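Asker: coordinates only, sequence not included:
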């Protein structure tokens, strides 16, 4: 059984004391594919080191996270493009709009999001979208960029069934993580109305740990709890969930 974590920040400082042990623990559980989203240029070296340490398991993205879109965002976007030119990556991400922390940067967040979508198209890569309290704004940008060359993952999907259908209409898979195990997560109430072919698994570790670890540091091994919850929701085996969601990740990332 091959399990794919399509979104995990394994370079995070939260793992500095036990990173290799944690990754090996996850690999021993059958989680052998880890897709690593970028945040900003300050993490690039750590990401490259991670790939060097686990070359068969680590797959890197490049991008500027919306909460890190600041006054120097153009400089950061230049770094993203320079890295995409320099070497292969598997997606442009995570990118998008976050209005939870700072609404004042909405305009430059939109510009950075749109610019990075266009970079993804230029390099024929998927995008990985971060959306927090910004569904309307995200969809507004996607509408201007829609087409066969726009595809990717709507990371940490927490929307409604209607928003799920809309995201899927833009060639997006839905990233399902710990939220599906939360009592107030709500997505568990309608997910089985969506075909499994639209879903991928993720942890977003070290954030959003699933029940029973909620509130603690998340790690890729806890994706097993997400897998078990989806097995319940869809009434199919964990092996089948792993098989379909890993294939979906291969369809997106082309590896």
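Answerer: Structure received. Quick caveat: nothing in here was measured; it's all calculated off a predicted structure.
Asker: C-alpha from now on. contacts and neighbour counts both.
Answerer: Fine.
Asker: What about residue 126, how many residues nearby?
Answerer: Counted with other Cα atoms under 10 Å, residues neighbouring residue 126 total 25.
Asker: quick one: contacts for it?
Answerer: 90-92, 120, 150-153, 252-253 (Cα atoms under 8 Å, 6 or more residues apart in numbering).
Asker: ok, now how distant is the residue lying closest to it once chain neighbours are set aside from residue 106?
Answerer: Computed as Cα to Cα, 6 or more residues apart in numbering, the closest residue to residue 126 that is not its neighbour in sequence is residue 152, at 4.4 Å. Noted for residue 152: a distance of 22 Å to residue 106, by Cα to Cα, to the nearest Å.
Asker: the more surrounded of those two?
Answerer: Neighbour count, other Cα under 10 Å: between residue 152 and residue 106, residue 152 has more, with 27 against 17.
Asker: hang on, that one packs against residue 168?
Answerer: No - counting by Cα atoms under 8 Å, residue 168 is not a contact partner of residue 152; they are 9.6 Å apart.
Asker: burial measure for residue 231, as a count.
Answerer: 17.
Asker: by contact count, what packs against the strand or helix carrying it?
Answerer: Taking DSSP states H and E as the definition, residue 231 sits inside helix 223-234. Using 3 or more Cα pairs under 8 Å, 6 or more residues apart in numbering; DSSP states H and E as the contact criterion, the elements in contact with helix 223-234 are strand 199-201, helix 238-253.
Asker: adding another structure so you can compare the two:
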């Protein structure tokens, strides 16, 4: 299995990162993909990748929650890293209007700019969207020239939204939200296109049931897979095989 979205470079894992990776391997998760968030996260992310070179692969991008008035300078610094290191994706990028709409225009600019990096470099994108699905899809439609591909990570939307995302050629990242009793995903997951599903944790956030509210970790990818298997009336082995193949193809692993 592949955890396609994990922040195990975060300080929440500084005390027991080795054990966290070991538990992931024991649970059958043999690859962990690391999305960048801002300038400060680059060094810890690359150090984590270097410590577990057979397991961890990193991405480069600017998360919308870290966009501010210095956006052009920040993007210049972020982009410079593509010449120094081999990244598997542009991410995580997107639009987040949940906490603060102050830098909405800057977020849109950052999103479009980074989508163009992906087109230039033939890389997939990892998209974060919160309270902004319409805005995100609208910008993506403008930029989609047939070469853009990627995933809407932490998907928790409707069947209609899933179809709109798939119609643009994009995958859905399913994580802990899929296991929440009040998340509504039990009505959505049975109708999703299996060709477009990949698994993730978004750790240390959004731990699946029965660990909800605690620190999440890559080993819990298996719990998400089991939930998808139950909702689709498939075996865990089938879900593992499908989602792993999808992730391998999407990220060219």
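Answerer: Received the coordinates, thanks. Since this is a predicted model, take the numbers as computed values, not measurements.
Asker: And the TM-score between them?
Answerer: Once superposed, chain against chain, the TM-score is 0.98 (TM-score structural alignment, normalised by the length of the second structure); 253 aligned residues with a Cα RMSD of 0.9 Å.
Asker: Let me see the contact set for the aligned partner of the residue nearest to residue 126 of the first structure in the second structure.
Answerer: Under the alignment (TM-score structural alignment), residue 152 of the first structure pairs with residue 150 in the second structure. Applying Cα under 8 Å, 6+ apart to residue 150 of the second structure gives the contacts 124-127, 169-171, 250.
Asker: What about those, which are in strands?
Answerer: 125-127, 170-171 (DSSP state E).
Asker: Include distance to residue 228 of the second structure when you put the residues you listed into TSV, please.
Answerer: Rendered in TSV, the data for these read as follows (distance: Cα to Cα, whole Å):
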residue	distance to residue 228 of the second structure
125	23
126	21
127	21
170	19
171	15
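Asker: ranges for the helices of the first structure?
Answerer: Listed in chain order, the helices of the first structure (DSSP state H) span 19-28, 44-53, 73-86, 106-122, 135-145, 161-169, 223-234, 238-253.
Asker: name the helices or strands packed onto the last one?
Answerer: So the one you mean is helix 238-253 of the first structure. strand 3-5, strand 199-201, helix 223-234.
Asker: Could you do the second one as well?
Answerer: Counting by 3+ Cα pairs under 8 Å, 6+ apart, the packing neighbours recorded for helix 44-53 of the first structure are strand 58-60.
Asker: Read off where the strand it packs on ends up in the second structure.
Answerer: Against the second structure, strand 58-60 of the first structure falls on residues 56-58 (TM-score structural alignment).
Asker: now swap in stretch 114-124 of the first structure and tell me
Answerer: Counting by TM-score structural alignment, stretch 114-124 of the first structure falls onto residues 112-122 of the second structure.
Asker: neighbouring contacts of that stretch?
Answerer: With Cα under 8 Å, 6+ apart as the test, stretch 112-122 of the second structure has contacts from 61, 89-90, 93, 124-125, 139-140, 143, 147-148.
Asker: Go through it and flag the buried ones.
Answerer: 112, 114-119 (16 or more other Cα atoms under 10 Å).
Asker: Among these, which one lies nearest to residue 131 of the second structure?
Answerer: residue 112 (17.8 Å; Cα to Cα).
Asker: what about the counterpart of residue 135 of the second structure in the first structure, how many residues close to it?
Answerer: By TM-score structural alignment, residue 135 of the second structure lines up with residue 137 in the first structure. Per other Cα under 10 Å, the neighbour tally for residue 137 of the first structure reads 17.
Asker: and the gap between residue 137 of the first structure and residue 203 of the first structure?
Answerer: 24 Å.
Asker: Map residue 11 of the first structure onto the second structure.
Answerer: Match for residue 11 of the first structure (TM-score structural alignment): residue 9.
Asker: residue contacts, that match?
Answerer: With Cα under 8 Å, 6+ apart, residue 9 of the second structure has these contacts: 34, 41, 44-45, 47-48.
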